[in-house]
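Peer 1: any chance you could fold what I've pasted below:
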Amino acid sequence: MAAGGFSYAKIPSGGTVGHLDALRDLRAWPGAERWGPALCFAGVALLTVAWLLLGSAVRSREATVAAVHRAALLWAVPVVVAPPLFSADAWSYAADGFLTGHGASPYVTPPAVLHGPIVQAVCLCWRHTLAPYGPVPLLWGGAVDQVTSSPWLLMLAYRALAMVGLGLLMYAAPRLAGLAGLPAAEASWLAVASPFVLADGVGGAHVDLLLVGLVATALLATVTRGWLVGAVIIGVATAVKAPAVVAGLGVALVSARSLGGGPRIWAAVRVAAVALGTAAGIGIVSGLGVGWVRTMHVAFVLHTPLSITYEAGRNLRWLFHSDAATVADAVGVGLMVLGCALLLTRAPVGGVRGPFTAAGVAMLLVTVLSPVTNYWYFLWCLPLLAMCRLPQTARRCLVALVLALGLITPLDPSLHVPNGWMIIEGSVGAALLVALAWERVLVPSMVPLAAHAGFVSGSGAAGDGRPRGPRRG
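Peer 2: The predicted structure follows:
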């Protein structure tokens, strides 16, 4: 994936890497724009196979949490220094950080005012739009800009933020899974080590990975430190991206002391007040203010076929003789609010399983019912759902969705792959078939392969003739 990214991904002409003769020669090779994406597809495919082998070792209780985390870090290393993969959003982060570091608010000033390498790799559709992100990533970019204005190093600084999010997930996932009564290694395998998380979160350097890492940490802190600490961390996550505030639902339900509606609503109000106050306070103290509240709509400029409500409205034109996408978007937001209200009033309290699941489902509703849904937006919810105790069918569908999103990651919209969305639909269907066959076919056949690949210990590998007792993950 890293080699493919270096050959075709957007890279500004200036900066540390842009001046390397070897890289310039590599990108000048005939056909580099074709075999570069092919290398990325091959890399994702190999990573998927390795992930499935690791999953087989986890299911047979031969791979521990440490083994899963070690594999995830080793797989992430090559892409840490690569250009942004499968999306150029990280270059927009770098430009906004540059603006912040030079005293201009990205909520008022778009990247189009900049000149030179810092804006060269920013997508044309985003050069004239204001930043829809919270103050945390902007302040981080502004702080790094005080040290260097190299667009390459600024981009790597945002990948470092993604790695922080991955580290938070590594810390929280096994502990949350243990509280929910799930095998810790299995939860970490699905939440941390999947090709979807590594390719989109780390490779794409999206701040969404930091968001979900903070949310997972907030849920854990609510149990261990109290609701106030959890609400403050939710506020920090909201200051990364606004949808994180919905996960405060889980914090409220954990802290609710009664099954009645009144205590639940009061718990939700106080959590929301602390979270929003924290997010607003970060903006006000930093001088950026809360301008991101009025700029969030810029993300709705580009609609994608993954947005269910938008596609439904667009395809109903034949019935209404007009584009009903706007109405469908409003209906989607209404369903989102209704779903979260039902979760708040109906989800079980008095423990952690119900609140954790409610937080994951609430973030799933926000993801799929938003007017715009990019595939990396599923980072908001899928790692959280991986730590929840779900029915077996739902668990299989979750594995299928993670598998499918990993496989379609290389379909960067900027590549304009012919029939790309048909490929996405086919990948989702194939992944569903894989998930349905997971326990009956793949796991028994892959355990010997996992042992041979070294994912399992020699003393417990299948076929060694020795008894295999359960091992704590």
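
Peer 1: when you work out contacts or count neighbours from here on, use the C-alpha atoms and nothing else.
Peer 2: Fine.

Peer 1: quick check, distance from the biggest helix by length in the chain to the centre of its chain.
Peer 2: Identified as the longest helix of the chain according to DSSP state H is helix 151-180. Relative to its chain's centre, helix 151-180 lies at 10 Å (CA atoms, centre = their mean, to the nearest Å).

Peer 1: does anything pack onto that helix? Which helices or strands?
Peer 2: helix 65-80, helix 89-101, helix 135-145, helix 184-191, helix 208-225, helix 353-369 (3 or more CA pairs under 8 Å, 6 or more residues apart in numbering; DSSP states H and E).

Peer 1: the most centrally placed residue in the chain and residue 364: what is the separation?
Peer 2: Nearest to the mean C-alpha position of the chain, by CA atoms, centre = their mean, lies residue 379 at 2.3 Å. Between residue 379 and residue 364 the distance is 10 Å, computed by CA to CA, to the nearest Å.

Peer 1: identify the contacts common to these two.
Peer 2: Common neighbours of residue 379 and residue 364 (criterion: CA atoms under 8 Å, 6 or more residues apart in numbering): none identified.

Peer 1: next up, the contacts around residue 412.
Peer 2: Contacts of residue 412 by CA under 8 Å, 6+ apart are 86, 87.

Peer 1: let's see it at 10 Å
Peer 2: Contacts were defined as CA atoms under 10 Å, 6 or more residues apart in numbering; by that measure residue 412 touches 9, 37, 85, 86, 87, 88, 420.

Peer 1: got a list of what the residue nearest to residue 259 when sequence neighbours are not counted touches?
Peer 2: Take residue 259 and drop its neighbours on the chain: the residue closest to it by CA to CA, 6 or more residues apart in numbering is residue 349, 6.4 Å away. Listed by CA under 10 Å, 6+ apart, the contact set of residue 349 reads 250, 252-260, 264, 355-356.

Peer 1: make it 7 Å
Peer 2: 253, 254, 256, 259, 355 (CA atoms under 7 Å, 6 or more residues apart in numbering).

Peer 1: closest to residue 189 among the residues you listed?
Peer 2: Checking the contacts of residue 349 against residue 189 by CA to CA gives residue 355 as the nearest, at 21.8 Å.

Peer 1: for comparison, sequence B:
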Amino acid sequence: MVGAGSLRRIPAGRSDGDAAPLNGTERAQLSRLRRWGTVGSLLLMLGAGSSYGSASPIPNPIDGIRIAGLLSRIGPAALACSYTGIGLVVLCWFLIGRLAAPGRPRRLSRSQLSHTLAMWAVPLLVTPPLFSRDVYSYLAIGSMLRHGFNPYDSGPYDSLGDGDPFAHQVDVRWQHTPSPYGPVYLIIARALVGIVGDHVVIGILVQRLVELLGVAMIVWALPRLARICGFDPVAALWLGALNPLVLFHLIGGGHNEALMLGFMLAGLVIGYRRSPLAVVTGTVLISCGVGIKATAAMALAFLVIMVALRAGGRWRDLFRVGAVVGMVAALTFLVVTWASGAGFGWINALGTPGMVRSFLSLSTSLGVGSGQIGLLLGLGDHTQAVLDVMQPVGTLIGAVIALVVMWQCWQRRLNPILGLGIAMGAFVLLSPVIQPWYLLWAALPLACATADARYRRVTVWLTVLFSVTIMPNGATIAVFVIVQAVVVAAVGVAVVWWLLRRQGLLPTKDGADSEPDRPTGGRPDRTVSSAD
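Peer 2: Alright, predicted model coming up:
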């Protein structure tokens, strides 16, 4: 139960300040896991040289180069390389999680976790886009604005034609569809293309650097939100910032979710501070996140609940805070919409992503499954008709769940940050389309709000599942090639796991006090300092 004037909900187990540093054995385990995770990132970088291992530009700039272009000519080997890298990163992240488990007597420090994130992220900064061609859509939107076209009126290929260096790089599914991104991102995309001109490779790298600002805001906000919720900041950073979906999609993929989530989380942190100016600033930041993707709007409702509960939890507090947040958000939107010069057409384009059938979506999978059953029964193909019913119903159910969760938060039965994670999770899983990185909408608030093993276990296993269910190039690859790559990757990851186990370098989750302060198997590993 959350107290009448407080948001804090202290989880069972030790608080952040009670945990001791890792002992020698655990530091050796961390060091080895870090290095194997870095090997995984390097393998992803190596495989990205091929159109099988990344969403590389067309034509691939490294084609024809004697050494660097080798993997571009042997796509199946590149895919196996990439999948092995994915497996190693996921395995090492999972095992490092044992050293960051809530309630553990010894836990790794924030600096150790931040250094691990940096080691794994650096190789992904110089690759072509991974897992999706959305970066080219962002650049094409900037090019449209630069040439005087409105991205809300037509698709990039329709406006710019094949001669534009960005338009023909866009995924064929989005070449003729208007942009679903808000006015804030249009302003960013126009400025970005104004800097890079027509250079595709430079545009990819600059776009990734822009999204790194969002990742930096995430890393800044997660431990602070965790402290607001009375939770361990290190455990929050492990599940949130070091999450493979952040590495693969926000950094490697350069998705604008990084900025959306960064603005959203930073706005919650600042908005909860005890000052009217802080509430205004937090609302502006969250509204900027909404101006990138509309999903962030849910955080505005939970910010109102957070601040109203802190003010006393009366209905008049809720209405007063709601009025302030609503007016500031509306004014922010008017300003950024005017600055973008593109109007409100993005509202009509919000359904654009739903044009793709996403089998990770519960409502879409049920709709397609029902249509296939109709075919088997000889009733004809009514798949689209079923989807036209199931998808809106799924969205409605998700919205109802979100409203119920808000009510539970207002009644002080749920921490509002935890409530935001649950509401986002329900909305994502029941929406018409799900991309793997959409899970982060729910995972990041959950990471810093609860030590409940049920929520964290579901988040961890969904992360593992979503990390391996999409091709590194974001496109379709022949099934037999995928099977070959998965078999090779499984063997490689199994060998690494066996080596770690044989050398006594699999950390225990409970961190028993009796665990020796040195490696217990194989040759002694180099000991790293507790601040490393």
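
Peer 1: the residue nearest to the centre of structure 1 maps to what in structure 2?
Peer 2: Mapped onto structure 2 by TM-score structural alignment, residue 379 of structure 1 lines up with residue 440.

Peer 1: where does stretch 164-174 of structure 1 end up in structure 2?
Peer 2: Aligned by TM-score structural alignment, stretch 164-174 of structure 1 falls on residues 213-223 of structure 2.

Peer 1: need the contact partners of that stretch.
Peer 2: 233, 236, 237, 241, 258, 259, 261, 262, 265, 266, 269, 448.

Peer 1: ditto for stretch 198-211 of structure 1
Peer 2: Contacts for stretch 198-211 of structure 1 (CA under 7 Å, 6+ apart): 76, 79-80, 84-87, 90, 158-159, 161-166, 237, 240-241, 244, 376-377, 379-380, 409.

Peer 1: at 8 Å instead, please
Peer 2: Stretch 198-211 of structure 1 has contacts (CA under 8 Å, 6+ apart) with 44, 72, 75-76, 79-80, 82-90, 137, 158-159, 161-166, 168, 192, 197, 237-238, 240-241, 244, 376-377, 379-380, 406, 409.

Peer 1: equivalent analysis for stretch 397-406 of structure 1, please.
Peer 2: 44, 48, 190, 194-197, 199-200, 375, 382, 385-386, 424, 427-428, 430-432, 434-435.

Peer 1: report the aligned residue range of structure 2 for it.
Peer 2: Aligned by TM-score structural alignment, stretch 397-406 of structure 1 falls on residues 458-467 of structure 2.

Peer 1: the matching stretch: average distance to aligned residues in structure 1?
Peer 2: In the superposition with structure 1, the average deviation recorded for stretch 458-467 of structure 2 is 1.9 Å (mean CA distance after the TM-score superposition for structure 1).

Peer 1: buried set for that stretch?
Peer 2: Neighbour counts over stretch 458-467 of structure 2 (16 or more other CA atoms under 10 Å) mark 459, 460, 463, 464, 466, 467 as buried.

Peer 1: export the helices and strands packed on helix 151-180 of structure 1 to TSV and append columns for distance to residue 320 of structure 1 and mean neighbour count.
Peer 2: TSV is the format used below for those (distance: least, CA to CA, whole Å; neighbours: other CA atoms under 10 Å):
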stretch	distance to residue 320 of structure 1	mean neighbour count
helix 65-80	47	18
helix 89-101	36	27
helix 135-145	41	23
helix 184-191	42	27
helix 208-225	36	25
helix 353-369	21	25
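
Peer 1: turn those helices into TSV, columns for distance to residue 318 of structure 1.
Peer 2: Listed next are those as TSV, based on distance: least, CA to CA, whole Å:
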stretch	distance to residue 318 of structure 1
helix 65-80	45
helix 89-101	35
helix 135-145	43
helix 184-191	41
helix 208-225	36
helix 353-369	22
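
Peer 1: is residue 55 of structure 2 in contact with residue 135, as I believe?
Peer 2: No - using CA atoms under 8 Å, residue 55 of structure 2 is not in contact with residue 135, being 9.4 Å away.

Peer 1: anything in contact with each of the two?
Peer 2: Common neighbours of residue 55 of structure 2 and residue 135 (CA under 8 Å, 6+ apart) are residue 129.

Peer 1: residues near residue 281 of structure 1, how many?
Peer 2: A count of neighbours around residue 281 of structure 1, defined by other CA atoms under 10 Å, yields 18.

Peer 1: so what corresponds to it in structure 2?
Peer 2: By TM-score structural alignment, residue 281 of structure 1 lines up with residue 335.

Peer 1: quick check: next helix or strand after the strand or helix carrying that match?
Peer 2: Here residue 335 of structure 2, judged by DSSP states H and E, is contained in helix 315-340. Sequence-wise, the next helix or strand downstream of helix 315-340 of structure 2 (DSSP H and E) is helix 362-376.

Peer 1: and that following helix, which residues are buried?
Peer 2: Neighbour-count burial for helix 362-376 of structure 2 [16+ other CA under 10 Å]: 362, 363, 364, 365, 366, 367, 368, 369, 370, 371, 372, 373.

Peer 1: contacting residues for the third one?
Peer 2: Looking back up the chat, that one is residue 364 of structure 2. Neighbours of residue 364 of structure 2 in contact, by CA under 8 Å, 6+ apart: 357, 358, 387, 390, 391, 432, 433.

Peer 1: I'd say the second one and residue 431 touch.
Peer 2: Translated: residue 358 of structure 2. No - under the criterion of CA under 8 Å, residue 358 of structure 2 is not in contact with residue 431, lying 9.6 Å apart.

Peer 1: the more surrounded of the two?
Peer 2: Neighbour tally, residue 358 of structure 2 and residue 431, criterion other CA under 10 Å: the higher count belongs to residue 431, 26 against 18.
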